[in-house]
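Asker: The sequence and its predicted three-dimensional model are supplied below.
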Amino acid sequence: MNPYLPILLILIVGLALGLGVSGVSLFLGPKKPNTYKLEVYECGLPVTSSAENRFSIKFYLTAILFILFDIETIFMYLWSTAFDYLGWFGIVEVGIFIATLAIGYIYVLRRGALRWD
């Protein structure tokens, strides 16, 4: 028996379940469109195409900060579980990773993403 067969089965069941539930909601869900529901929504701002109503840079800096620390948490957990097997290579690798995170943290700090007005 192929060892990847259970994974393939789970993917097929998950895909079928997701498509099935979406299809059922499409056919059985309420359909009451009106002009208010069909308007484009831009974070509460009126719909314009001018450059003066663009998003603030703080949205992007907050997203960068989230990704930075999210990836750090995952990587540090995996590194700590394999610490015995990695030896000096693992220590050097984590040192480089922490230095990269420090550069990202300093960038976000200087751009003012941690100041909430």
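Answerer: Structure's in. What do you need? Numbers count the residues shown, from 1 in each chain.

Asker: C-alpha only now, for contacts and for neighbours.
Answerer: Noted.

Asker: immediately after the helix or strand encompassing Ile71, which helix or strand?
Answerer: Element membership for Ile71, per DSSP states H and E: helix 57-81. Remark: after helix 57-81, the chain's next helix or strand is helix 83-111, criterion DSSP H and E.

Asker: Okay, one more to line up with it:
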Amino acid sequence: MPTALMTTITVPLIMLALSHWLPQTTPDQEKLSPYECGFSPLEDARLPFSLHFFLTAIFFLLFDLEIALLLPLPWALNATHPMTAVTWTLLVLTLLTAGLAYEWNQGALDWT
């Protein structure tokens, strides 16, 4: 236990010392300007927003959530009742597939 305690105290102190003694970066106008998601902060803020970019971001979040929901599946299959995990997994995948079919049928996936 003392070794772990010493490590948890020593490593952050070493990192603090290194960050203090390492050379600082010199800020310039580009580094000091706020980051605006690819839009120039000096232009008009009311530019039209790309719907293709918005839908791509929404799909990324949707499938990222799907992966997060399915990630515990291998551990759940080792439980005492693995059919419960399989049932919930099939329910989640069925709902996502039904939502994808609905959006496809409504024409929400047409990029042009």
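Answerer: Happy to help now that I have it. Here the structure is a predicted model, which means the values were calculated and not measured.

Asker: ok so, going back, not counting the helix holding Ile71 of structure 1 itself, show me its contacts.
Answerer: 90, 94, 101, 104-105, 108, 111-113 (C-alpha atoms under 8 Å, 6 or more residues apart in numbering).

Asker: closest to Val24 of structure 1 among those?
Answerer: Of all the contacts of helix 57-81 of structure 1, Ala113 has the smallest distance to Val24 of structure 1: 42.4 Å, by C-alpha to C-alpha.

Asker: need the contact list for the closest one.
Answerer: Per C-alpha under 8 Å, 6+ apart, neighbours of Ala113 of structure 1: 58, 61-62.

Asker: got a winner among these for most neighbours?
Answerer: Leu61 (18 neighbours; other C-alpha atoms under 10 Å).

Asker: And that one, what's its match in structure 2?
Answerer: When structure 2 is aligned by TM-score structural alignment, the residue opposite Leu61 of structure 1 is Ile58.

Asker: Over to Pro46 of structure 1?
Answerer: That one, Pro46 of structure 1, aligns with Ser40 by TM-score structural alignment.

Asker: Relative to Gln29 of structure 2, how far out is that match?
Answerer: Ser40 of structure 2 sits 13 Å away from Gln29 of structure 2, going by C-alpha to C-alpha, to the nearest Å.

Asker: how deep is the aligned partner of Thr100 of structure 1 in structure 2 tucked in, by neighbour count?
Answerer: Taking TM-score structural alignment, the alignment pairs Thr100 of structure 1 with Leu95 from structure 2. Per other C-alpha under 10 Å, the neighbour tally for Leu95 of structure 2 reads 12.

Asker: so how far is His20 of structure 2 from Leu95 of structure 2?
Answerer: On the measure of C-alpha to C-alpha, Leu95 of structure 2 and His20 of structure 2 end up 52 Å apart.

Asker: Quick check: Pro2 of structure 2 vs Pro12 of structure 2, distance?
Answerer: 16 Å.

Asker: More neighbours: which of those two?
Answerer: Pro12 (11 against 7).

Asker: which element is that one on?
Answerer: Assigned by DSSP H and E, Pro12 of structure 2 falls in helix 2-21.
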